[in-house]
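Any chance you could fold what I've pasted below:
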Amino acid sequence: MPIQWFPGHMTSARRKAAESMERTDVVIEVLDARLPEASSNPMIRELREYRQRACLKILNKADLADPQITAEWLAYYNAQKNVKAVALSCRKPSDVAKVPGLCRPLAPHRGDRLKPLRMMIMGIPNVGKSTLLNALLKRRVAAVGDEPAVTKHQQTYDLSPTMTLTDTPGMMWPKIIHDSDGYMLAASHAIGRNAVIDEEVASFLGGVLLQRYPALVSKRFNTPVEGLDGPALLEVVAQRRGCRVRGGGLD
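Next comes the predicted model:
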């Protein structure tokens, strides 16, 4: 079943982001390093390119991603005009501390008390925008949760006398073209639970992992994986974990 999810408040979020883009120098787009392109909102690209704004693409959760594949994505993004890409973990203070310095060269005409560097954090839900914001400000100003659409309103903060930071709600786009992107996003908790069927998402993810990392799957669940597909892997995992519904069937 194709997955689509575009709650009503995201239309308002897009409109406000478009208004704020005029007063922004650098867009900090937070992506999920495990699925960089699937987690890149085409509307964000359209908004910033229309205003010709520079972009720092942060491949967050890099510690959970395949480093070789991440390096290839960084090369791809860094070849794009007006884009700087970096892989890091927003949970590591040393990684987050690099972000302001990475933004400065992208808008060299800004960054003093008369003309502060104006940055805006954007991205789809649950990629770590709020975690990044809290880490940059060194205080908890945004709610953080492993679920989409925690942040509902746009807010601007002074990062320093020469920098401001605008936080925006996570934004999806109206139509996900590729079904695989929808399943990837659902597996990473970027899609509202009311729009997905958990078993379908888990079966898809199991199939992807078997195709790309069979040895790691075998090691993780201590089982041979030859001949398994996504649904069969779910059954194996349920059996090994003792996950059963009333009557003895696999949960």
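
C-alpha from now on. contacts and neighbour counts both.
OK.

From Ser39, how far off is the residue nearest to the spatial centre of the chain?
Most central in the chain under CA atoms, centre = their mean is Val127, positioned 3.0 Å from the mean C-alpha point. Distance, Val127 to Ser39, by CA to CA, to the nearest Å: 8 Å.

Another sequence for comparison is provided below:
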Amino acid sequence: MAVHWYPGHMHKAQKEIKEALPQVDLLIEVLDARIPYSSENPAIAQMRGDKPCIKVMTKTDLADPEVTARWQAHFEQDRGVKTFATTTQDPANIKQLLSLVRQMLPEKDASIKAIHTMIVGIPNVGKSTLINILADRIIAKTGNEAAVTKNQQRIGLGNGITLFDTPGILWPKLENPNSGYRLAACGSIKDTAMEYDDVGFFTADYLIKAYPDYLKERFQLKDIPDTEIEFLELAAARRGALMAGGRVNLHKICEVLINEFRSAKIGRISLETPDMIAQEEILMAEAIAKKAADKVKRKEQFKTGSLTPDKRDRKEKREQDRREMSARMKADNARKKNTK
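The predicted structure follows:
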């Protein structure tokens, strides 16, 4: 899925993050626990370097707890990374994040100097709510939609920790095509920038394979069909998402499916696992390698004219004619000089 939504303020925010990072002791990256990989901005990883990082996995109350635990183990293979799983419905737990910050910076904690942290994340992962809980006051504007925060700000948490808040930023090109669907399904992209039908089909296909029992119970079905279109047809009949003549209103049933996934009415669901992403990255690497090879081949073909045998003969004939013409012109010029 191509995401055509990259507001201008996101480009500006990424530049500001890069400029402010040298002043920061520790990075707090907020991820959606349902899509930890797809909600992880690759530009942040590049800018962070070896700076300590806490990956805060929010919305754990909506995600599959077993898969969340696997993601935590996966991320913490990086020596400079710790994870913190939480939900904005549990303020007391979120407060423990400050203790983890101090544990990761013992030399700073022992001094009188302030600890400078920066919080980053894609839109609609609960970052603003997290900040308000940590600060014990309303600092950041919250909203259940993408791109609420627009400007960077510095926040004193009153306990020796300073927090740089940044706008939620996506990135202009998604290397993994499936990530676009996952971001859209979770509401990290404005609904006006996505096609409900496309995202609904993707979500239905995944849920049929990964959580069939959840679908069976939620939509009161005896069996789950093998294809997404068959499932959506059955679900539409159950929910009255039909048009005149009994035809399925695909937009409506896809909207129902996405909204019920987002609210966890279907169940606590994660849209990706570490093993799944490892396989997708292999496929992406193969696709990138093929694309590079095709590019080299096109360049070579351009040099040779991408010729069929017939075209090659004609090209050789033209080149032979040009050589003969050049030889005749040289001979004519030589004769002219000799006759003078």
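
so what sits against both of Val127 and Ser39 of structure 1?
Residues touching both Val127 of structure 1 and Ser39 (CA atoms under 8 Å, 6 or more residues apart in numbering): Leu31, Asp32.

nearest residue to the aligned partner of Ala202 of structure 1 in structure 2 other than its sequence neighbours?
Counting by TM-score structural alignment, Ala202 of structure 1 corresponds to Gly200 in structure 2. Counting by CA to CA, 6 or more residues apart in numbering, Gly200 of structure 2 lies nearest to Cys254, which is 4.5 Å off, once chain neighbours are set aside.

so which helix or strand takes in that neighbour?
Assigned by DSSP states H and E, Cys254 of structure 2 falls within helix 250-262.

Off-centre distance for that helix?
21 Å (CA atoms, centre = their mean, to the nearest Å).

following it, which helix or strand shows up next?
Per DSSP H and E, the first helix or strand lying C-terminal to helix 250-262 of structure 2 is helix 274-304.

State the next helix or strand along the chain beyond that following helix.
helix 309-339.

Return the set of buried residues in that following helix.
Buried positions in helix 309-339 of structure 2, judged by neighbour count with 16 or more other CA atoms under 10 Å: none.

and that helix, how far out from the chain's middle?
The answer for helix 309-339 of structure 2 is 59 Å, by CA atoms, centre = their mean.

Stretch 45-63 of structure 2 now?
Centre-to-centre, stretch 45-63 of structure 2 and its host chain are 13 Å apart (CA atoms, centre = their mean).

How about residues contacting it?
With contact meaning CA under 8 Å, 6+ apart, stretch 45-63 of structure 2 is reached by 18, 21, 25-34, 36, 68, 80-88, 101, 104, 125-126, 262-264, 267-270.

could you redo the last one with a cut-off of 7 Å?
18, 26-34, 80-87, 125-126, 264, 268-270 (CA atoms under 7 Å, 6 or more residues apart in numbering).

Please convert the buried members of these into PyMOL selection syntax.
In PyMOL, a selection of the buried entries from the contacts of stretch 45-63 of structure 2 looks like this (16+ other CA under 10 Å):
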select buried, resi 26+27+28+29+30+31+32+33+34+81+82+83+84+85+86+87+125+126+268+269+270
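
Strands - which of the contacts of stretch 45-63 of structure 2 land there?
Leu26, Leu27, Ile28, Glu29, Val30, Leu31, Asp32, Val81, Lys82, Thr83, Phe84, Ala85 (DSSP state E).

How about the contacts made by the residue nearest to Gly200 of structure 2?
Residues counted as contacts of Cys254 of structure 2 (CA under 7 Å, 6+ apart) are Tyr196, Asp197, Gly200.

So which of those residues belong to helices?
Members of the contacts of Cys254 of structure 2 lying in helices (criterion: DSSP state H): Tyr196, Asp197, Gly200.

Using CSV, lay out those together with neighbour count and distance to Thr227 of structure 2.
Compiled in CSV, these are given as follows (neighbours: other CA atoms under 10 Å; distance: CA to CA, whole Å):
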residue, neighbour count, distance to Thr227 of structure 2
Tyr196, 22, 18
Asp197, 17, 15
Gly200, 27, 13
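
which position in structure 2 aligns with Asp66 of structure 1?
Residue pairing (TM-score structural alignment): Asp66 of structure 1 is matched to Asp64 of structure 2.

Look at its match and say how many residues are nearby.
16 (other CA atoms under 10 Å).

which two in the ones in strands among the contacts of stretch 45-63 of structure 2 are spaced the farthest apart?
Pairwise distances among these were taken by CA to CA; the largest, 19.6 Å, belongs to Leu26 and Asp32.

could you show me where the helices are in the stretch 101-250 of structure 1, in order?
Along the stretch 101-250 of structure 1, counting by DSSP state H, counting those that start in this stretch, helices occupy 129-137, 179-187, 198-212, 214-221, 230-241.

Turn those helices into a markdown table, columns for distance to Val144 of structure 1.
Listed next are the helices of the stretch 101-250 of structure 1 as a markdown table, based on distance: least, CA to CA, whole Å:
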| stretch | distance to Val144 of structure 1 |
| --- | --- |
| helix 129-137 | 6 |
| helix 179-187 | 18 |
| helix 198-212 | 22 |
| helix 214-221 | 28 |
| helix 230-241 | 29 |
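
out of the ones you listed, which comes closest to Gly8 of structure 1?
helix 179-187 (18.4 Å).

and that closest one, what does it pack onto?
On a contact count with 3 or more CA pairs under 7 Å, 6 or more residues apart in numbering; DSSP states H and E, helix 179-187 of structure 1 meets helix 198-212.

Give me the mean deviation of the helix it packs on from structure 2.
In the superposition with structure 2, the average deviation recorded for helix 198-212 of structure 1 is 0.7 Å (mean CA distance after the TM-score superposition for structure 1).

which residues touch that helix?
Counting by CA under 7 Å, 6+ apart, residues outside helix 198-212 of structure 1 touching it are Tyr183, Ala186, Ala187, Val217, Asp229, Gly230, Pro231, Leu233, Leu234.

same thing but 6 Å
Residues from elsewhere that reach helix 198-212 of structure 1 (CA atoms under 6 Å, 6 or more residues apart in numbering): Tyr183, Asp229, Gly230, Pro231.
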